[in-house]
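*Asks:* What shape does this take:
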Amino acid sequence: MPATGSVERDAEFTAFMRGASASLSRTAWLLCGDAEQAGELVQAALVKTYLAWSRARSGDPLAYARRVLVNLNIDRFRRNRTVPTPTMEAVEASDPHGRVDDHDQASRMLAELPTQQRRVIVLRYYLDLPEAEVARTLGISLGSVKSAASRGLATLRSRFVLVGEGDSDERAR
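*Replies:* Coordinates of the predicted model:
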């Protein structure tokens, strides 16, 4: 029979997992650009967070799990040295109901950024973390966060203008 503390710990972690899984899944997908790998990253991050639950829950458990997720993604990248870029065909294949929209375009543009810029943009602007927290999470300097964010946003803006100009021509017809 499990100890009462173990049951309470499991219930507490289960509640955390239910509340954090969607956010971690979005973050993982934005970081790696592949739904299957994102699912594996989230699962591995949750396992590691569970194993360190006493430490994770003493602070901000979501920040702890997010840090684990980012580190696992960095490790995966270092092992493979490749980052898949979602193609339109892959997005359409994963969306049998044809609901491809601006979010998909933004995600594809994001996936084309260099790895560090993508990580910074995801953590800073998608998750709305302060620059200092992004630096801590990624283990880089505050200046590196600012530089990567500036370059990444400039690239996204230039690509969005090109995409947006094509859309405005169609709307004018």
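*Asks:* okay, CA-based contacts and neighbour counts for the rest of this
*Replies:* Fine.
*Asks:* ok, residue 122 to residue 89 distance?
*Replies:* Remark: distance between residue 122 and residue 89 (CA to CA, to the nearest Å) = 23 Å.
*Asks:* One more: residue 153?
*Replies:* 25 Å.
*Asks:* Show me which of these two is the more surrounded one.
*Replies:* Higher neighbour count among residue 153 and residue 89: residue 153, with 18 against 9, using other CA atoms under 10 Å.
*Asks:* Helix or strand: which one has the more buried one?
*Replies:* Under the criterion of DSSP states H and E, residue 153 resides in helix 142-172.
*Asks:* Which elements pack onto that helix?
*Replies:* Packing partners of helix 142-172 (3 or more CA pairs under 8 Å, 6 or more residues apart in numbering; DSSP states H and E): helix 102-111, helix 115-121, helix 131-138.
*Asks:* contacting residues around the last one?
*Replies:* Residues from elsewhere that reach helix 131-138, judged by CA atoms under 8 Å, 6 or more residues apart in numbering: 66, 67, 70, 71, 120, 123, 124, 141, 142, 144, 145, 146.
*Asks:* I have a second one here; can you model it like the first so I can compare?
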Amino acid sequence: MQTTDWEEEFREYVTTRGPALLRAANQLTGHPLDAEDLLQNALTKTYQAWGRIEDRRALDGYVRRAMVNINISQWRRRKVEEYPSGDELPEVVAASEAAPSGEVHERLEEALRELPERMRAAIVLRYYEDMTEPEIARTLGISVGTVKSTVSRAMGKLRTALGLPG
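*Replies:* Okay, here's the model as predicted:
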């Protein structure tokens, strides 16, 4: 079976950008297996639209937007939202006892995974994707005020999880 030029171009894109896109998917979902599924679904949509995407420099943005949209659709299909029970609250570490800088990234990733989905998505869109509050509101289908309060509460939870002052 022969592959066309665009199929080879797509394959090369996935090979080159796959790891970075998987990290973004993991930040959105908080779970490695869910991240793989999310990325696979987004790449399927990208493959289907490949011929219509004129600006190849915008591919990462296209795939990331697809991941966000798919992730949001999955939340909306769920009947029950998941929230931490509070039974196993993380131990608060004083700022002076904070982890060395090499561990901070791992602790931040863990703290992100512990956030409820909407909070995690708002933080990822705001600080990883550098979206404005109105863009986040449109993407998540919520008001700008809800974005502000969600990001604020999420940042508070992250500070607490990392043992930083409020």
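*Asks:* Tell me which of the helices and strands packed on helix 142-172 of structure 1 sits most buried.
*Replies:* Ranked by mean neighbour count under mean count of other CA atoms under 10 Å, those are led by helix 115-121, which reaches a mean of 23.
*Asks:* That one aligns to what range in structure 2?
*Replies:* Alignment of helix 115-121 of structure 1 against structure 2: residues 117-123, by TM-score structural alignment.
*Asks:* For that stretch, give me the average deviation versus structure 1.
*Replies:* Following the fit onto structure 1, the mean deviation recorded for stretch 117-123 of structure 2 is 1.0 Å by mean CA distance after the TM-score superposition for structure 1.
*Asks:* Now do the contacts for the residue nearest in space to the middle of structure 1.
*Replies:* With distances taken as CA atoms, centre = their mean, the residue of structure 1 nearest its centroid is residue 27 (2.1 Å). With contact taken as CA under 8 Å, 6+ apart, residue 27 of structure 1 is in contact with 122, 123, 127.
*Asks:* Residue 158 of structure 2 -> structure 1?
*Replies:* Residue 158 of structure 2 maps onto residue 156 in structure 1, by TM-score structural alignment.
*Asks:* Tell me if I'm right that its match and residue 108 touch.
*Replies:* No - counting by CA atoms under 8 Å, no contact exists between residue 156 of structure 1 and residue 108, whose distance comes to 10.3 Å.
*Asks:* ok, and the closest non-adjacent residue to the match of residue 158 of structure 2?
*Replies:* Taking CA to CA, 6 or more residues apart in numbering, and ignoring the residues beside it in sequence, residue 156 of structure 1 has residue 109 as its nearest neighbour in space, at 6.7 Å.
*Asks:* so that neighbour touches residue 158, yeah?
*Replies:* No - Residue 109 of structure 1 is not in contact with residue 158 according to CA under 8 Å; the separation is 10.4 Å.
*Asks:* which bit of structure 1 covers the lengthiest helix in structure 2?
*Replies:* Taking DSSP state H as the criterion, structure 2 has its longest helix at helix 5-29. Per TM-score structural alignment, the counterpart of helix 5-29 of structure 2 in structure 1 is residues 8-32.
*Asks:* how far does the matching stretch sit from the chain's center?
*Replies:* With CA atoms, centre = their mean, to the nearest Å as the basis, stretch 8-32 of structure 1 stands 12 Å off its chain's centre.
*Asks:* which SS class is the alignment partner in structure 2 of residue 42 of structure 1?
*Replies:* Matched by TM-score structural alignment, residue 42 of structure 1 corresponds to residue 39 in structure 2. Three-state assignment for residue 39 of structure 2 (DSSP: H, G, I helix; E, B strand; the rest coil): helix.
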